[in-house]
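Novice: sequence unknown, structure follows:
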């Protein structure tokens, strides 16, 4: 078990942890080899690593029930790219549109490879953004797109008692994280797993879902 000091703001937001995370993310192999074709549609999401009341946490949103697609799902701030946008520009723009978090508050660490989204219809690039000190005053939620914003401490996400998996009709499985009344699943859970794997040493973040008999394929 990690010592309490490992999850301190000083450690998580240190230069050494940042550099390790970015290097690992850049070299992470996206599971695209089994795709019949690579989608041409692209999107980007921000994975916000935040200091909330001195606790390192990841910020999530709950999509508005009024949206046509994936209403009520837990997700990261983000959306489709527009012409000539970089993944970073897309993630920052969508984050400000959805939850009112200004790009001036976000320290962009970098971004990883694009991952296939649900039903392999779009390629999603995760962008890592650090907000060492986040308060509710930094947010201005657009309730037409987002019904709720919540955070989960890193130590909760690393607790194996909160690790589950879901098996889809096509026999593929993906990780699931449970935190209080929230169930994080699908591509959001997978990107959470990727980020934690890149951010933390293996002895700190251990997720056993990949040891299941069914091989991962998005």
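Specialist: Received the coordinates, thanks. Quick caveat: nothing in here was measured; it's all calculated off a predicted structure. Numbering: from 1, shown residues only.

Novice: From here on, just use CA atoms for contacts and neighbour counts.
Specialist: Noted.

Novice: quick one: the residue lying closest to residue 178 once chain neighbours are set aside from residue 179, how far?
Specialist: Nearest residue to residue 178, sequence neighbours excluded (CA to CA, 6 or more residues apart in numbering): residue 162, at 5.1 Å. According to CA to CA, to the nearest Å, residue 162 and residue 179 sit 7 Å apart.

Novice: list residues touching both of the two?
Specialist: Listed contacts common to residue 162 and residue 179 are residue 156; contacts here mean CA atoms under 8 Å, 6 or more residues apart in numbering.

Novice: moving C-terminal of the longest strand that the chain contains, what's the next helix or strand?
Specialist: In the chain, with assignment by DSSP state E, the single longest strand is strand 42-52. Counting by DSSP states H and E, the next helix or strand C-terminal to strand 42-52 is strand 55-63.

Novice: I'd like to know which elements that next one is packed against.
Specialist: Applying 3 or more CA pairs under 8 Å, 6 or more residues apart in numbering; DSSP states H and E, one finds that strand 55-63 makes contact with helix 9-12, strand 42-52, strand 74-75, strand 146-153, helix 154-158.

Novice: okay, pairing it with this:
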């Protein structure tokens, strides 16, 4: 993949729009099951850096009743007042990590991702302008950090492992980078973005 060699968000925004133009937006999910799903949205925030673009991620607070300690994107449930998945992703990003929506160049959305916890999540892809500041909400977020975009979007770096959640056994994706383990919905939505950008490669299946 020939990534933009620039820290300019305008270059990244143009490149992403061109790569994603006309690409399929298939839906995906944790496990093959049917249930009523509540709408939610997350922000896949790409941060242009001179040394290579990164993705903004959060570690959920350890005391939360669900997904405690897991690596996630900023996001949450779509409220009636939001009006759209994009608005919800931006609002939740402000609430969770203090990100000012004025620094986000929204590029596009991916297909819905259905979680085992009963949400239909719309990933919103955006590029951050320089100068943004973050103030994580301690009630929800343990820390905010960045991992390299090129590594996160390389399907060949992923493993597909068996897991059991809420009494359901199925396979999901894992990737380990810089001491962090990204798995489940977050890993799968990154692979959805890789597919939308037409990045080739296959995860390794672990028995």
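Specialist: Ah, there it is. Fair warning: this is a prediction, and the values are worked out from it, not measured in the lab.

Novice: just the strands in structure 1 please.
Specialist: 42-52, 55-63, 74-75, 78-80, 107-111, 115-116, 123-131, 146-153, 163-167, 173-179, 182-184.

Novice: distance from the fifth one to structure 2 after superposition?
Specialist: Superposed on structure 2, strand 107-111 of structure 1 shows a mean distance to its aligned partners of 0.9 Å (mean CA distance after the TM-score superposition for structure 1).

Novice: And for the third one?
Specialist: With both structures laid over each other, strand 74-75 of structure 1 and its partner residues in structure 2 are 0.5 Å apart on average (mean CA distance after the TM-score superposition for structure 1).

Novice: cool, and the first one?
Specialist: For strand 42-52 of structure 1, the mean distance to aligned residues of structure 2 following superposition is 1.0 Å (mean CA distance after the TM-score superposition for structure 1).

Novice: In structure 2, which residue range corresponds to that strand?
Specialist: With TM-score structural alignment applied, strand 42-52 of structure 1 matches the range 39-49 in structure 2.

Novice: now that stretch, how far from the centre of its chain.
Specialist: Relative to the mean C-alpha coordinate of its chain, stretch 39-49 of structure 2 is positioned 6 Å out (CA atoms, centre = their mean, to the nearest Å).

Novice: Return the set of buried residues in stretch 173-184 of structure 1.
Specialist: When neighbours are counted by 16 or more other CA atoms under 10 Å, the buried residues of stretch 173-184 of structure 1 are found to be 173, 174, 175, 176, 177, 178, 179, 184.

Novice: whoops, I mixed them up, stretch 88-98 of structure 2
Specialist: 88, 89, 90, 91, 92, 93, 94, 95, 96, 97, 98.

Novice: The helices and strands packed on strand 55-63 of structure 1: which one's closest to residue 202 of structure 1?
Specialist: Closest to residue 202 of structure 1 of those is helix 154-158 (CA to CA; 10.5 Å).

Novice: what's in contact with the closest one?
Specialist: With CA under 8 Å, 6+ apart as the criterion, helix 154-158 of structure 1 contacts 7, 56-58, 162-163, 177-179, 204-207.

Novice: quick revisit: let me have the helices and strands packed on strand 55-63 of structure 1 in TSV, extended by distance to residue 133 of structure 1 and mean neighbour count.
Specialist: Shown next, in TSV, are these (distance: least, CA to CA, whole Å; neighbours: other CA atoms under 10 Å):
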stretch	distance to residue 133 of structure 1	mean neighbour count
helix 9-12	9	18
strand 42-52	5	25
strand 74-75	21	24
strand 146-153	13	18
helix 154-158	15	19
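
Novice: Kindly reformat these as a markdown table containing distance to residue 62 of structure 1.
Specialist: Putting those into a markdown table (distance: least, CA to CA, whole Å) gives the following:
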| stretch | distance to residue 62 of structure 1 |
| --- | --- |
| helix 9-12 | 25 |
| strand 42-52 | 14 |
| strand 74-75 | 4 |
| strand 146-153 | 5 |
| helix 154-158 | 17 |
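
Novice: so which of the ones you listed gets nearest residue 191 of structure 1?
Specialist: strand 42-52 (8.4 Å).

Novice: Give me the packing partners of the closest one, helices and strands only.
Specialist: Strand 42-52 of structure 1 sits against strand 55-63, strand 78-80, helix 87-99, strand 123-131, with contacts defined as 3+ CA pairs under 8 Å, 6+ apart.
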